[in-house]
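J.: all I have is the shape, not the residue letters:
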């Protein structure tokens, strides 16, 4: 199983026979200004047999880019509550998923599991397995109490992709602002990876977006993550397009 980093929270997972992408984006949401990391058309990362989406926020779900790269008929799996939105975006093969649902996509098994959204929208995580290796992608989750259930049902994991930017959001429609992080802090990501039994932590959901006051990334996240993890597991700090083999 190979894991390729895409911008922001996206990854591409490949076996010899099957490839899927999770939360791929190309068209950057205007509300966040300019991306702080390079963005590339999705086709530059290679083909995909299916697209998995954790939730419908525009920094995770980019239907225009999906259609341009893979065609409107590619299977797109996303939370059940987001099916109508996805169908109205021009996608023809939309499959709704709820926690506990498992899908076979070529040689990969994809299970929908728990993820908690920072602003109360529906979100799921995706647990992938090729029969030998196991990977978890948690979207932009915040801290929750489901880590032990995820580990019991789908772990231990060869790699977990977890948000690390501890973002503070001040969206105009969410007033007054809470001042609380809507994604995992680096220290929380390290703790979650430990509970999940991960061999390797792959930081996602960082760098591209830092646009105060609307969206503020936490400070010094890389050094804080290193300190929190210490020598308990590997950390794969990947730039866009970099690939590792699990």
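T.: Structure received. All values derive from a computational prediction rather than experimental measurement.

J.: please count neighbours and contacts with C-alpha atoms only from this point.
T.: Fine.

J.: in this structure residue 92 contacts residue 73, no?
T.: Yes. In this structure, residue 92 is within contact of residue 73 by Cα atoms under 8 Å, at 5.2 Å.

J.: give me the neighbour count for residue 44.
T.: 9 (other Cα atoms under 10 Å).

J.: mind listing the helices for this protein?
T.: Secondary structure of the chain (DSSP state H): helices at 63-70, 83-88, 147-154, 186-195, 221-229.

J.: ranking those by burial, who's on top?
T.: The densest packing among these, expressed as mean neighbour count by mean count of other Cα atoms under 10 Å, is seen in helix 186-195 with a mean of 22.

J.: reformat the helices of the chain as CSV; add distance to residue 244.
T.: As requested, these are exported to CSV (distance: least, Cα to Cα, whole Å):
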stretch, distance to residue 244
helix 63-70, 23
helix 83-88, 31
helix 147-154, 21
helix 186-195, 18
helix 221-229, 19
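
J.: closest to residue 103 out of the ones you listed?
T.: For these, distance to residue 103 was read as Cα to Cα. The smallest value, 13.7 Å, belongs to helix 147-154.

J.: included below, for side-by-side comparison, is a second structure:
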């Protein structure tokens, strides 16, 4: 059974990533983004490290100004071996983050929804030889000892491309005895827990910003609430929940104190950890 140790640190994240390997460790990059270091490899999930959305939406009804700076510059990531992208929204598939990563790491490949493979090619600037296009239930081993299984997600609905491929995905990522579930952006839907629990993740990385009618009406899809994230983490058999997708945009967040209070109460069947920068989440068996 994997355990999760929470280790604050004071040095820059770039120095932490460049240090000697310590098993399987996670770092939060903000929003839904995570870095996973294991076995000398660096894997990113949904990194948003630019300010592209602030420029795009400046002066509009929902400005996307950052509430938190990126925890490191894109150029300070060091060698990146693999990037998982859950869907096409820019805070998950950001051309100003992914294209520089692709240019600096010729060996790096990108796991993307098959429904968005064309958009991924355009935004990342790579050919199909560097894309690993998945649909729900597909499993691949993109690196030795690393497996990725795609799971359906509903943001806020289950959507398919004209070809029948799911537009939104989550991933169960397994390496070194650790099994992590990153749901992507999703709300609860029938059979989600059963699909994920069959893969036995011990750590769930789940959004907690919820959803609001006025945002949905404006075309800004929502996510799990904190209560729903707790329920889903328990239903899939995870022991730890790392709550994320908050603290980036003021119009679409959750107060950190609410997450901290839930972590101290006994209302959730799993251990709740609020995603924080300058914290290492270390998995061990």
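T.: Received, thanks. Quantities reported herein were computed from a predicted structural model and do not represent experimental measurements.

J.: can you pull the TM-score for these?
T.: Once the chains are overlaid, their TM-score stands at 0.85 when taken by TM-score structural alignment, normalised by the length of the first structure; 236 aligned residues with a Cα RMSD of 2.5 Å.

J.: follow-up on the earlier one: nearest to residue 118 of the first structure, out of the helices of the first structure?
T.: Using Cα to Cα as the measure, helix 186-195 is the one of these that comes nearest residue 118 of the first structure, at 14.1 Å.

J.: how near is the aligned partner of residue 235 of the second structure in the first structure to residue 131 of the first structure?
T.: Aligning on TM-score structural alignment places residue 235 of the second structure opposite residue 195 in the first structure. Shown here: residue 195 of the first structure relative to residue 131 of the first structure, a distance of 22 Å by Cα to Cα, to the nearest Å.

J.: can you give me the strands in the stretch 1-150 of the second structure?
T.: In the stretch 1-150 of the second structure, the segments counted as strands under DSSP state E, counting those that start in this stretch are 3-8, 24-30, 33-38, 41-45, 82-84, 109-113, 131-134, 139-143, 146-152.

J.: in the first structure, which residue range corresponds to the last one?
T.: The reference is to strand 146-152 of the second structure. Here strand 146-152 of the second structure aligns to the first structure at residues 108-114, judged by TM-score structural alignment.

J.: kindly report the same for the fourth one.
T.: Following TM-score structural alignment, the partner segment of strand 41-45 of the second structure in the first structure covers residues 18-22.

J.: list the contacts of that stretch.
T.: The set of residues external to stretch 18-22 of the first structure that reach it, using Cα atoms under 8 Å, 6 or more residues apart in numbering, is 10-14, 47-54, 105-108, 137.

J.: starting at the chain centroid, how far to stretch 113-122 of the second structure?
T.: Distance of stretch 113-122 of the second structure from its chain centroid, counting by Cα atoms, centre = their mean, to the nearest Å, is 17 Å.

J.: so it matches what in the first structure?
T.: Stretch 113-122 of the second structure lines up with residues 79-88 of the first structure when matched by TM-score structural alignment.

J.: now do the same end-to-end measure for the matching stretch.
T.: Distances were taken as Cα to Cα; on that basis the terminal residues of stretch 79-88 of the first structure are 15 Å apart.

J.: got it, and stretch 196-215 of the first structure?
T.: Between the opening and closing residues of stretch 196-215 of the first structure there is a gap of 28 Å (Cα to Cα).

J.: for it, which residues meet the burial criterion?
T.: Residues of stretch 196-215 of the first structure classed as buried: 196-206, 208-211, 215 (neighbour count, 16 or more other Cα atoms under 10 Å).

J.: now, the most widely separated pair of those residues?
T.: Greatest spatial distance among those (Cα to Cα): 197 and 211, at 33.7 Å.

J.: which residue is the nearest non-sequential neighbour of residue 81 of the second structure?
T.: Here the nearest residue to residue 81 of the second structure in space, its sequence neighbours aside, is residue 108; by Cα to Cα, 6 or more residues apart in numbering that works out to 4.6 Å.

J.: same thing with residue 43 of the first structure?
T.: Once flanking residues are discounted, residue 43 of the first structure sits nearest to residue 69: 5.0 Å by Cα to Cα, 6+ apart.
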